[in-house]
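# Provided below for reference: sequence and predicted model.
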Amino acid sequence: MKRKDFLRGLGLVGIGSLAIPILNACSKDDDSSETSSDTDTATDTGSSSGTSGDCSVTSSETAGPFPTKSPSSLVKTNIVMDRTGVAFTINITIKNTKASCAALKGAIVDIWHCDKDGYYSEYGGTSMQTVDYTAVHFLRGRQITDDNGLVTFTSIFPGWYTSRATHIHVHIYNSSGTSLLVTQIAFPEGSGSAVALVNASTANGYTKGLSGYTYNASDNVFSDSVANELATVTGSIAEGFVLKHTINVAS
C-alpha cells in the first residue's frame, strides 16, 4: 500500500452543531437508482473499503496542496455556502481495524473538495489557482461519527481540474484529536456514471465537460490502486446524487 506524506497539526476546539439548510434539489438517501431518463440517471457501483470482508487500513494519501487551514472552525454538515451545482450528499462510515472493523464512534472527520469549476476555497491568487478564494471557506466541513461510525455532509458534486480525477479529501482523527489517516475518495467513471452525467450538465454550470479529464487509471494519486478508495455513487441530475463510502483506520 502506497504511503504518502501528509500535512499534520490541524487545530481542534470544542465541537458544536449547526442547522442544516435544505437544498432545493435534495439528494436521495438510499442506494436505489432513479427511474428517469438514461441521460439523467447514474447507477454507479464502487468498492468501498471494509464493506466486503476487507479489514485493512484504507490507503493513505496526500492532504495537499489545498488542505483546510482551520478545520475546527468549520463544524457543520452543510458545506455548500455560496457554491452552485448538482446536489450531492456525502455519507462516510469510519471503521476500526483494531476492533475487527467495527464502527468507530466519536471519530473526527474533516472533508474538503473543489467546486464545479475546479477551485478550492482558502487558496488562490497564485499560479496553482489563479482565482483568489483565500477569504472564504466553501466545501469544507467537520463532523463527529455517530454510533454507526457515520458522518453525513450536504454539498454539491465536485468538478475537476487538470491532472486530477474527481475526488474528495478526508482527514480522520480519534476523539482526542490524534491524526489517524489522511486519504482521498475516488469516483466511479465511464458511460452513465455520475461523473459523466454531471460534467455534461451545462444547465447546472458544469461547462468543461470531460475534455482533458484525468481518469482514475492515470491519476497520480489513484493510479497505483483505487480499489479501497472507490466510493459508490447513485442518483440523478434532477434529484441529486448520493455517495457512500467506508474508510478503515487503525484506532
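The structure has been received and is ready for your questions. Residues are numbered from 1 along each chain as shown.

# every contact and neighbour count from this point should use C-alpha atoms.
OK.

# can you pull the buried residues of stretch 57-66?
57-63, 66 (16 or more other CA atoms under 10 Å).

# so which of those sit within strands?
The members of these all map outside strands under DSSP state E.

# tell me the secondary structure for the residue positioned nearest the centre of the chain?
Among the residues of the chain, the one closest to the centroid is Ile168, at 3.1 Å (CA atoms, centre = their mean). For Ile168, the assignment made with DSSP: H, G, I helix; E, B strand; the rest coil gives strand.

# next: Trp160.
Under three-state DSSP, Trp160 falls in the coil class.

# my guess is it meets Gly118, correct?
Yes. Counting by CA atoms under 8 Å, Trp160 touches Gly118, with 4.7 Å between them.

# what about the two, which has more around it?
Trp160 (26 against 17; other CA atoms under 10 Å).

# one more to weigh against that first structure:
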Amino acid sequence: MERKEFLKRGFTTALSMAAIAPIMKACSKNADSGSTDNTSGSCTDTPEETEGPYPTHTPSSLVTSDITSDRKGVPLSINITVNNSNASCAALANAIVDIWHCDADGNYSEYGSTQMQSSDYTSVHFLRGRQTTNTSGLVTFTSIFPGWYQGRATHIHVHIYSADGTSLLVTQIAFPADVCNTVYTTATTYYTKGTQDTSNAEDDIFRDSLAYELATVEGNITNGYTLTHLITVAA
C-alpha cells in the first residue's frame, strides 16, 4: 500500500501488522506536502507533514510554556518563530502554536497500551503545550530533549493556527544528528538506549525536506540545549 493511501485510510489495518510497520507508516509524509521554507531568502511555505499517530487530544486546554511535567532528561529551550508568506514573510503575531514530542524513552502522553506504544500514558499530558506568538512571531517552550522510537528520527510535532483558530500548517522539526548522538550516548536517561535507529536522511518525513525542517540546536549536556527554528505559513 502506498504511504499516502495509508494516511487516508487510518491506522486500523496497520495495527495488525508487525510493530515497526504501523510506526513508520503512521508517521510518513502527507500527500499534499512538498512546499519549501524561507531558508534561501525566498518567501514560500514550510513543508506540511502528517500529525503522526500521537496528536494532542485537547490542545486548547494545555496553554503553557513549560511542558516538561514530570519527565526527566536534558533541558531544552524551544524558540519557534512564525512568518507569514502572504505578507512578504513578516512576523505573524497572535498565531497559536501547539507542539508535542516523545519523552526520553520514546513514549507519548495521552496514548498507550497498544501495539504502537505499550506504556500506558493515556491519562497524562506531558510534553504537550500551546502558546501564542508575540509581535515578533515568537513562541518559547521549556521542555526536555526528545528521545526516539523505532523507525523515526528525533523530531517535534508542530500545529499552527491563526488567531481565530483556523488551521494553517501541521509540520515537524528535525534535530542535527551530531547533537542527538551526543545526548543519546552520554546523557543519563538516554544513553542506555543508544543512538536512534533512523537517520534524518532515512526518515520518511525528513528525507526530502530536511533542509527546510532542520532546527539549529546549540548547548551542551550540562547546561542544556536551545532549539531555534523558523516556520513560514500562508496566513
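Perfect, thanks for sending it. Note that the coordinates shown come from a computational prediction; the quantities given were computed from them, not determined experimentally.

# TM-score for this pair?
Put the two chains on top of each other and the TM-score (TM-score structural alignment, normalised by the length of structure 2) is 0.83; 204 aligned residues with a CA RMSD of 1.8 Å.

# rewinding a little: could I get the buried residues of stretch 57-66 of structure 1 as a markdown table with distance to Thr232 of structure 1?
Below are the buried residues of stretch 57-66 of structure 1 laid out as a markdown table (distance: CA to CA, whole Å):
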| residue | distance to Thr232 of structure 1 |
| --- | --- |
| Val57 | 18 |
| Thr58 | 15 |
| Ser59 | 17 |
| Ser60 | 19 |
| Glu61 | 19 |
| Thr62 | 22 |
| Ala63 | 22 |
| Phe66 | 24 |
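
# ok, back up a step: quick one: map the residue nearest to the centre of structure 1 onto structure 2.
Residue pairing (TM-score structural alignment): Ile168 of structure 1 is matched to Ile156 of structure 2.

# what about that match, distance to Asp164 of structure 2?
24 Å (CA to CA, to the nearest Å).

# same check, this time on Asp178 of structure 2
The separation that Asp178 of structure 2 has from Asp164 of structure 2, given CA to CA, amounts to 39 Å.

# before we move on, what about Gly219 of structure 2?
36 Å.

# repeat that for Ser65 of structure 2.
20 Å.

# which of these two has more neighbours?
Ser65 (18 against 9).

# which one is the counterpart of that one in structure 1 nearest to, not counting chain neighbours?
In structure 1, the residue paired with Ser65 of structure 2 according to TM-score structural alignment is Thr77. The shortest distance from Thr77 of structure 1 to any non-neighbouring residue, by CA to CA, 6 or more residues apart in numbering, is to Phe153 (4.6 Å).

# in a strand, that's where that neighbour is, yeah?
Yes. Counting by three-state DSSP, Phe153 of structure 1 is located in a strand.

# so what's it up against?
76-79, 89-91, 141 (CA atoms under 8 Å, 6 or more residues apart in numbering).

# check contacts around Lys244 of structure 1.
48, 90-93, 231-233.

# again, 7 Å this time
Contacts for Lys244 of structure 1 (CA atoms under 7 Å, 6 or more residues apart in numbering) come out as 90-92, 231-233.

# fine, thanks again, bye for now.
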